[in-house]
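Enquirer: After the sequence you'll find the predicted model.
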Amino acid sequence: MTEHPRAPGMRDVAALAGVSHQTVSRVINGHPSIRESTRLRVLDAMQQLHYRPNRAARALVTSRSRTIGILSTSAAALYGPVSSIGAIQDAGRTAGYYIAVAQLSDLTPASIAAGLDHLLAQSVEGLIVIAPQEVVLEQLERARLDVPYVTLLGGPSSTARELSVDQVAGARAATRHLVSAGHRRIVHLSGPLDWFEAQARVQGYRAELESAGLEPLPAPEGAWTAESGYRLALAALTDPEVTAVFASNDQMALGVYHAAHELGRRIPEDVSVIGFDDIPEAAHYWPPLTTVLQDFTQLGRRSVENLVAEIEGGAEPTAVSLMPDLVVRASTAPVGSAGAGLHASPDVGGSA
């Protein structure tokens, strides 16, 4: 029978680095007394030997799992949550933490409780919640968590544990851009209204039109998908007086493009279209899509920074609200223009 070679251990690393195995242990556990030159020598030896510390053994010794849990909805396949999760994983590794993800198959109280139990059973030291629905926040309150947590993407009101992009400001900037181009009948295609972001974007759309002395139109509810945007736009664009559409995300805006083409309405000559998120494909729509940029990467990174500061230093949780940016491309133009597109971007604000 062929014997498999023994996996390298801590003493092998110590021998190669010319240090004691206690020193290797201190490097692995981030002990502050280790000189930088020694730390680098140990890390180099670990890399040469392909040595990976035993996570379970280290947890027994240190009484810490160094694990952060992510609780996300099944809609985490959307661009925003995916980007934030990727940034959280990168920032977590940099900070020396493992990342465990529990994705909710549905939003029933039982499913949410099961997701939380799954993460807590892994002895997570903190939680990041990417599930911006009221039922999830209610379950968090009922769970009486004994670990720090933060929520991403915004709730109905700002709390100390919330990190978000200002959705109302983004929606107002999008609507203001269209109003400044002379559009007077602007329809907003809403995302699913059990999402806080969708609610906030409807709020911003209405507030901006009212401040301009214009009457908001009904905002039909969609489902974040291109198919949803297509169906809603087919109905909205039958009104010839509607000259602009603000879609609640870029996927819905893609559906608006399809509907406009099917109805023979040119973008932006006959109808201006604006989205939200600035997915990578938005610059490659034809015409390229005007949209609202959210910095999901910074949101994920800041969530880890805040959580680690609370876990390791007992820092008080502080709310973070990032300002979005309007990205002006060729899908918007002044009413009655030849389709030249607008090139001046209103000042929405910089990231916090």
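Expert: Everything's here; your move.
Enquirer: drop to CA atoms for contacts and neighbour counts, all remaining ones
Expert: Will do.
Enquirer: Which element, helix or strand, includes the nearest residue to residue 169 once chain neighbours are set aside?
Expert: Using CA to CA, 6 or more residues apart in numbering and skipping the chain neighbours, the partner closest in space to residue 169 is residue 204 (6.5 Å). Per DSSP states H and E: residue 204 is located in helix 196-211.
Enquirer: Run the chain-centre distance for that helix.
Expert: Relative to its parent chain, helix 196-211 has a centroid offset of 20 Å by CA atoms, centre = their mean, to the nearest Å.
Enquirer: the helices in the protein, which residues?
Expert: 10-17, 21-28, 36-49, 55-62, 79-94, 109-120, 134-143, 167-180, 196-211, 226-236, 250-262, 296-313 (DSSP state H).
Enquirer: now those helices in a markdown table, with mean neighbour count?
Expert: A markdown table is the format used below for the helices of the chain (neighbours: other CA atoms under 10 Å):
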| stretch | mean neighbour count |
| --- | --- |
| helix 10-17 | 18 |
| helix 21-28 | 18 |
| helix 36-49 | 16 |
| helix 55-62 | 12 |
| helix 79-94 | 19 |
| helix 109-120 | 17 |
| helix 134-143 | 14 |
| helix 167-180 | 24 |
| helix 196-211 | 21 |
| helix 226-236 | 21 |
| helix 250-262 | 24 |
| helix 296-313 | 20 |
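Enquirer: so how far is residue 274 from residue 333?
Expert: Look at residue 333 and residue 274: by CA to CA, to the nearest Å, they are 11 Å apart.
Enquirer: cool, residue 34 as well?
Expert: Distance from residue 34 to residue 274, by CA to CA: 54 Å.
Enquirer: quick revisit: ok, now which ones touch the residue nearest to residue 169?
Expert: Contacts of residue 204 were listed using CA atoms under 8 Å, 6 or more residues apart in numbering, and they are 167-172.
Enquirer: okay, now the one to match up with it:
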Amino acid sequence: MADVARLAGVSGQTVSRVANGRRNVDEATRDRVLAAMREVGYRPNSAARALRNGQFRSIGVIAFELSSFGNTRTLDAIAAAATSSGYAVNLIPVLHGTPHDLSGAFDRLGEQAVDGVIILIEAHRLDEADVQMPEGMPVVVIDSNADLDYPVVDTDQAQGSRLATEHLLDLGHRTVWHLGGPEDSYAASRRLRSWRQTLIDHGCPVPPVLTGDWSAGSGYAAGRKLAADPDVTAVFAANDQMALGLLRALHEAGRAVPEDVSVVGFDDMEEAAQFWPPLTTIRQFFPEVARRSVDALIEGIRTGEHHHQPVAVGTELVVRASTAPPRR
């Protein structure tokens, strides 16, 4: 830093301000200092800075099922939101979701140089695991109803499910069948409960639930059963990938969409508009969930306090060509 200061003709304090991203340095001076840094090969030492001010400018993320669409989108959005706030992201994957794996992830977290952690794991797995959070570590939980004393940010799953079900009922369908996600999924259970309650609120019969595993293959398997039942005229699938398999099963069975069966998905993945027919679905706002989570965590890091009021990010019905009134 002394070499940079001499070369740039400024004080060591000014070099420190530039190195730490402070704004109280005029642009000409900042450019001169940055040029001097490049010339002498100076790089700010993040470890030394962390020892000095007690912060690493790094966020830990503990996540399960990295291949799922929702988690992938959320992780990508967390990384973007953290980067824009000047934080790096340290990902700690939980491969199988067993209590032992979860405990190991939290143990590893205690060894990482992070200022706080975002947890992206299904509530059921958090409830089952005997885990100890690092003492004093700010924590935010995404997509969970676990009984944890930390801030929770989530998509409003119940609202999205109600929008999907009411859309089909408003078109004139007598009832709506549901292709649900895994039974151990918090998001899937919230969507299922809201679908059932919406039918009850409208005085409609509640059909039996078919369960998939979020994959298009499981949607196809369930879709073959639904396609064989002539009473099925409207289906709400708990995600777009299962809806894709359902569309194939209906097509193979000669059940036209939407003339014979209307289909609604959930997520609004980029490919949903390219399905045939283009899929009516519920849009989740993953970047907003991530931003609210990162903001809450950084606030906890900055103040040492956290608020327990859950944050629910709203959804939106996106109407495309896969839904229509039933045949008369």
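Expert: Nice, thanks for sending it over. Bear in mind the structure is a predicted one, so any value in this text is a computation, not a measurement.
Enquirer: what TM-score do we get after superposing?
Expert: With the length set by TM-score structural alignment, normalised by the length of structure 2, the two chains reach a TM-score of 0.91; 326 aligned residues with a CA RMSD of 2.5 Å.
Enquirer: picking that back up, next, the angle from the helix holding residue 204 of structure 1 to helix 134-143.
Expert: Between the axes of helix 196-211 of structure 1 and helix 134-143, defined by axes from the mean of the first three to the mean of the last three CA atoms, to 10 degrees, the angle is 120 degrees.
Enquirer: circling back: the more surrounded of residue 34 and residue 274 of structure 1?
Expert: More neighbours surround residue 274 than the other of residue 34 of structure 1 and residue 274, with 31 against 14 (other CA atoms under 10 Å).
Enquirer: need the contact list for that one.
Expert: Counting by CA under 8 Å, 6+ apart, residue 274 of structure 1 touches 174, 245-247, 250, 253, 289-291, 331-332.
Enquirer: so what corresponds to it in structure 2?
Expert: Alignment note: residue 274 of structure 1 maps to residue 264 in structure 2; criterion TM-score structural alignment.
Enquirer: Next: residue 300 of structure 1.
Expert: Checking TM-score structural alignment: residue 300 of structure 1 goes with residue 290.
Enquirer: Now do the contacts for residue 214 of structure 2.
Expert: 181-182, 238-239, 241-242.
Enquirer: how far apart are the helix holding residue 204 of structure 1 and its match in structure 2?
Expert: Its aligned residues in structure 2 lie a mean 0.5 Å from helix 196-211 of structure 1 after superposition (mean CA distance after the TM-score superposition for structure 1).
Enquirer: so where is that helix in structure 2?
Expert: Mapped onto structure 2 using TM-score structural alignment, helix 196-211 of structure 1 spans residues 186-201.
Enquirer: With stretch 254-264 of structure 1 instead?
Expert: So stretch 254-264 of structure 1 sits over residues 244-254 in structure 2, by TM-score structural alignment.
Enquirer: got the contact list for that stretch?
Expert: Identification of contacts with stretch 244-254 of structure 2 by CA under 8 Å, 6+ apart yields 215-224, 227-228, 256-257, 263, 275-276.
Enquirer: could you give the angle of the helix holding residue 204 of structure 1 to helix 167-180?
Expert: Using the same axes, to 10 degrees: helix 196-211 of structure 1 against helix 167-180 is 40 degrees.
Enquirer: which residue lines up with residue 111 of structure 1 in structure 2?
Expert: Structural alignment (TM-score structural alignment) places residue 111 of structure 1 against residue 101 in structure 2.
Enquirer: close enough to count as contact, that match and residue 107?
Expert: No. Contact criterion CA atoms under 8 Å: residue 101 of structure 2 and residue 107 do not qualify, at 9.8 Å.
Enquirer: anything in contact with each of those two?
Expert: Common neighbours of residue 101 of structure 2 and residue 107 (CA under 8 Å, 6+ apart) do not exist.
Enquirer: can you tell me how far residue 277 of structure 1 sits from residue 120 of structure 1?
Expert: With distances taken as CA to CA, residue 277 of structure 1 is found 32 Å from residue 120 of structure 1.
Enquirer: do residue 71 of structure 1 as well
Expert: Taking CA to CA, one finds residue 71 of structure 1 at 11 Å from residue 120 of structure 1.
Enquirer: same question, residue 229 of structure 1
Expert: Residue 229 of structure 1 is 38 Å from residue 120 of structure 1, by CA to CA.
Enquirer: what's the answer for residue 70 of structure 1, then?
Expert: The gap separating residue 70 of structure 1 from residue 120 of structure 1 is 11 Å, by CA to CA.
Enquirer: same thing with residue 295 of structure 1?
Expert: 29 Å.
Enquirer: repeat for residue 254 of structure 1
Expert: Distance from residue 254 of structure 1 to residue 120 of structure 1, by CA to CA: 40 Å.
Enquirer: what's the answer for residue 235 of structure 1, then?
Expert: Relative to residue 120 of structure 1, and taking CA to CA, residue 235 of structure 1 is found at 47 Å.
Enquirer: Could you report the neighbour count for the counterpart of residue 235 of structure 2 in structure 1?
Expert: Matched by TM-score structural alignment, residue 235 of structure 2 corresponds to residue 245 in structure 1. Around residue 245 of structure 1 there are 25 other residues, counting by other CA under 10 Å.
Enquirer: list the contacts for residue 245 of structure 1?
Expert: Contacts of residue 245 of structure 1 (CA under 8 Å, 6+ apart): 186-189, 256, 271-274.
Enquirer: now, the most widely separated pair of these?
Expert: 189 and 271 (14.2 Å; CA to CA).
Enquirer: With neighbour numbers in mind, choose between those two.
Expert: residue 189 (30 against 26).
Enquirer: Now the more buried one: closest residue in space that isn't a chain neighbour?
Expert: Nearest to residue 189 of structure 1 is residue 247, by CA to CA, 6+ apart, at 4.8 Å.
Enquirer: Residue 273 is in contact with the one you found, correct?
Expert: Yes. In this structure residue 247 of structure 1 lies within contact range of residue 273 using CA under 8 Å: 7.5 Å.
Enquirer: Need the residues touching each of these two.
Expert: Going by CA under 8 Å, 6+ apart, residues that sit against residue 247 of structure 1 and also against residue 273 are 253, 256.
Enquirer: Tell me who's in contact with the spatially most central residue of structure 2.
Expert: Nearest to the centroid of the C-alpha atoms of structure 2, with distances taken as CA atoms, centre = their mean, sits residue 74, at 3.4 Å. The neighbourhood of residue 74 of structure 2, defined by CA under 8 Å, 6+ apart, consists of 286-287, 289-290.
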